[in-house]
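**Student:** need coordinates for the below:
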Amino acid sequence: MHSLPLFHRIAGRRVVVVGDGDMAGAKARLVERAGGIPCAETEAHHAALAFVALDNPRAAEAAALRLKRAGLLVNVADRPELCDFTLPSLLDRDPVLVAVSTGGASAGLAKHLRLRLEAILPQSLGALASTLSAARERIRGRYPDGDTRRRAIDAALQEGGALDPFAPGSADAVETWLDGKTATEETRVLDFTLTSDDPEDLTIRQARALGQADTVLHDPAIVEAVLVRARADAVRQPLPAEPPASGLTVLLRRG
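**Tutor:** Got it, this is the predicted structure:
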């Protein structure tokens, strides 16, 4: 990864915007949309983030250096080499946000990837997320154990599940799902032999299993580019190793 993706909460906080043209206006509107308060460089001591939108390259670089010396993280329009952070192209299904970033390589590419996703992801995603948030305590009460809870949610949200995010009315199905039978602890072991180091050669089943696995036991020859397709919190161990007694374990062997 070229960057660590983060969502920064700025509601009620000042964010410096340097510039007075259309580009600066767009940055100020984005700050306001996220609940922040655009301010001038003179108020930098109150802020943690800054946007520099100046056409003059020298003026932009000078402003960025001043703000960085003041301890702010700075984004400079069209100057990725001066940026502490970059702005992704955003798909908004409030409270769901999907961010597409190219690390400043091509804003146009990020935009068109986001437009493709706009056509795929339903407007109802936001309602489903809000309903799940409101039901958080009930979900914890029904599934007190963290691993069991995560597996129950995974099963409900998967394709064809009770809360399939792409299914119409999924937000209205949360109550019915919570009133259903408690999910039983499921133990599964899936064994895959990979013949390629290219993660694009993973089958849909393999990629989905990695994304859901609690434990990944892998041949030492399996490359990192494949292993990072697993959940970030999945347990990883090189083979030989014994699968745990519960949860989904994925075995990856190199053919």
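**Student:** for the rest of this, base every contact and every neighbour count on C-alpha atoms.
**Tutor:** Fine.
**Student:** got the contact list for the closest residue to residue 206 other than its chain neighbours?
**Tutor:** Spatially, and ignoring its direct neighbours in sequence, residue 206 is nearest to residue 192 (7.5 Å; CA to CA, 6 or more residues apart in numbering). Applying CA atoms under 8 Å, 6 or more residues apart in numbering, one finds that residue 192 lies in contact with 206, 250-253.
**Student:** mind doing that once more with 10 Å?
**Tutor:** Residue 192 is in contact with 206, 218, 250-255, counting by CA atoms under 10 Å, 6 or more residues apart in numbering.
**Student:** which helix or strand lies directly C-terminal to whatever helix or strand it lives in?
**Tutor:** Using DSSP states H and E, residue 192 sits within strand 187-194. Later in the chain than strand 187-194, the nearest helix or strand by DSSP H and E is helix 204-212.
**Student:** so for that following helix, what gets flagged as buried?
**Tutor:** Across helix 204-212, burial judged by 16 or more other CA atoms under 10 Å covers 206-207, 209-210, 212.
**Student:** one more: stretch 127-135?
**Tutor:** By neighbour count on 16+ other CA under 10 Å, the buried set for stretch 127-135 is 127-129, 131-132.
**Student:** how about this one, so we can line them up?
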Amino acid sequence: MSRGDLILAIEKAIGVLSQVYRNDADESDLYEASLLVLALEAAQSAGGTVLLTQDGSTSAPALRFRRAPGNLWSGDFTYALVTFPGLQKQLEIHLGVYMLGSSRVAHECDVAVIDHLEAERSRRGAVHPRHSRGLIASIEAKNYSTSPGLGIGRAFLGLSTELGQKRCSSYFRGRAHPIWPRSSRTSPARRTTSCCRARTRRLGCVRTSTSPSGTGRRACEIRRGGPTPLRRLPAVHST
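**Tutor:** Predicted coordinates:
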């Protein structure tokens, strides 16, 4: 799928991208945006209503996402506000924001699902959101044409230790998996979406894969593949 086709697929699913983002976004940026779409799909499947916004109250006329790591409180970027009927708790889904880890060091999250109250605290105080108080789930996106090397895996294990193993997933497509598979029947993205859906339902940590040690402990997960073909999400308000 070409870059132009990716843009059209994302716009068909969630709304019109801003001209600046359309012009400047590369394939890796669009890969992250497509994973954001999967997170929105999971939120909707869990019964949530999604508002794509830049100010927290009105719909964004055109979607502009981060293309580089940034502070949650800075910049005029689009994020998703998710509301669930009958619940006071709300979630936010962001691209490319820093999250404070257990060592008090800020780490980038390619896709972050954050508790709304913690995100509001971040905006009011110009401070990074805390993983221990507000991080629901984090996705590390790797848009590689080949399988990531050992160093990437080690870096992800370090990140998952900082942000919480049950909250972190790494996602890459590899040579055998195009960025947008034609079939979603057996796509790993479908399984990842199911996990996101489960964690959104619980408004807590995601169910993750068994640890490599074979102890049966739940640990961080690394998944391979590209997002499933996108479809229009009717509850996403962006116009």
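**Student:** any idea what the TM-score comes out to?
**Tutor:** Once superposed, the chains reach a TM-score of 0.23 (TM-score structural alignment, normalised by the length of structure 2), with 102 aligned residues with a CA RMSD of 6.5 Å.
**Student:** tell me the angle the strand holding residue 192 of structure 1 makes with helix 204-212.
**Tutor:** With axes from the mean of the first three to the mean of the last three CA atoms, to 10 degrees defining the directions, strand 187-194 of structure 1 sits at 130 degrees from helix 204-212.
**Student:** SS state for residue 252 of structure 1?
**Tutor:** strand (DSSP: H, G, I helix; E, B strand; the rest coil).
**Student:** quick check: it touching residue 207?
**Tutor:** No. Residue 252 of structure 1 is beyond contact range of residue 207, at 11.5 Å (criterion: CA atoms under 10 Å).
**Student:** what is in contact with these two at once?
**Tutor:** Counting by CA under 10 Å, 6+ apart, the residues touching both residue 252 of structure 1 and residue 207 are residue 226.
**Student:** so residue 38 of structure 2 touches residue 188, yeah?
**Tutor:** No. In this structure, residue 38 of structure 2 is not within contact of residue 188 by CA under 10 Å, at 11.9 Å.
**Student:** more crowded one of those two?
**Tutor:** Using other CA atoms under 10 Å as the criterion, residue 38 of structure 2 and residue 188 rank with residue 38 on top: 24 against 19.
**Student:** burial measure for residue 52 of structure 1, as a count.
**Tutor:** By other CA under 10 Å, the residues close to residue 52 of structure 1 number 26.
**Student:** okay, and residue 24 of structure 1 sits in which element?
**Tutor:** Using DSSP H and E, residue 24 of structure 1 maps to helix 22-33.
**Student:** who are the neighbours of the helix or strand just after that helix, in terms of helices and strands?
**Tutor:** Note on helix 22-33 of structure 1: by DSSP H and E, the next helix or strand toward the C-terminus is strand 37-39. Strand 37-39 of structure 1 sits against strand 14-18, helix 22-33, strand 49-52, with contacts defined as 3 or more CA pairs under 10 Å, 6 or more residues apart in numbering; DSSP states H and E.
**Student:** now tabulate the ones you listed in TSV and tack on distance to residue 225 of structure 1.
**Tutor:** Formatted as TSV, these follow (distance: least, CA to CA, whole Å):
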stretch	distance to residue 225 of structure 1
strand 14-18	37
helix 22-33	34
strand 49-52	32
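**Student:** among those, which comes closest to residue 226 of structure 1?
**Tutor:** Evaluated over these, closeness to residue 226 of structure 1 peaks at strand 49-52, with 34.8 Å, by CA to CA.
**Student:** go through the helix or strand following the closest one and flag the buried ones.
**Tutor:** With elements assigned by DSSP H and E, the helix or strand that comes after strand 49-52 of structure 1 is helix 57-69. Buried positions in helix 57-69 of structure 1, judged by neighbour count with 16+ other CA under 10 Å: 60-61, 63-64, 67-68.
**Student:** ok, stretch 188-196 of structure 2 next?
**Tutor:** 188-190, 192-196.
**Student:** what is the nearest of those residues to residue 29 of structure 2?
**Tutor:** residue 189 (17.4 Å).
**Student:** what about the closest one, helix or strand, and which?
**Tutor:** Using DSSP H and E, residue 189 of structure 2 falls within helix 188-202.
**Student:** which stretches of structure 2 form strands?
**Tutor:** Along structure 2, the segments classed as strands by DSSP state E run 49-53, 79-83, 90-100, 106-115, 135-142, 168-172, 221-224, 236-237.
**Student:** which strands and helices sit next to the shortest one?
**Tutor:** Yep, that's strand 236-237 of structure 2 we're talking about. Counting contacts by 3+ CA pairs under 10 Å, 6+ apart, strand 236-237 of structure 2 is packed against helix 3-14, helix 27-45, strand 49-53, strand 79-83.
**Student:** run the last query once more with 8 Å
**Tutor:** strand 49-53 (3 or more CA pairs under 8 Å, 6 or more residues apart in numbering; DSSP states H and E).
**Student:** buried stuff in the strand it packs on?
**Tutor:** By neighbour count on 16+ other CA under 10 Å, the buried set for strand 49-53 of structure 2 is 49-53.
**Student:** and those residues, which is closest to residue 168 of structure 2?
**Tutor:** Using CA to CA, those come closest to residue 168 of structure 2 at residue 50, 22.1 Å.
**Student:** the closest one touches residue 237, doesn't it?
**Tutor:** Yes. Counting by CA atoms under 8 Å, residue 237 is a contact partner of residue 50 of structure 2 at 6.6 Å.
**Student:** re the thing from before, which one of the helices and strands packed on strand 37-39 of structure 1 lies closest to residue 92 of structure 1?
**Tutor:** Checking those against residue 92 of structure 1 by CA to CA gives helix 22-33 as the closest, at 11.1 Å.
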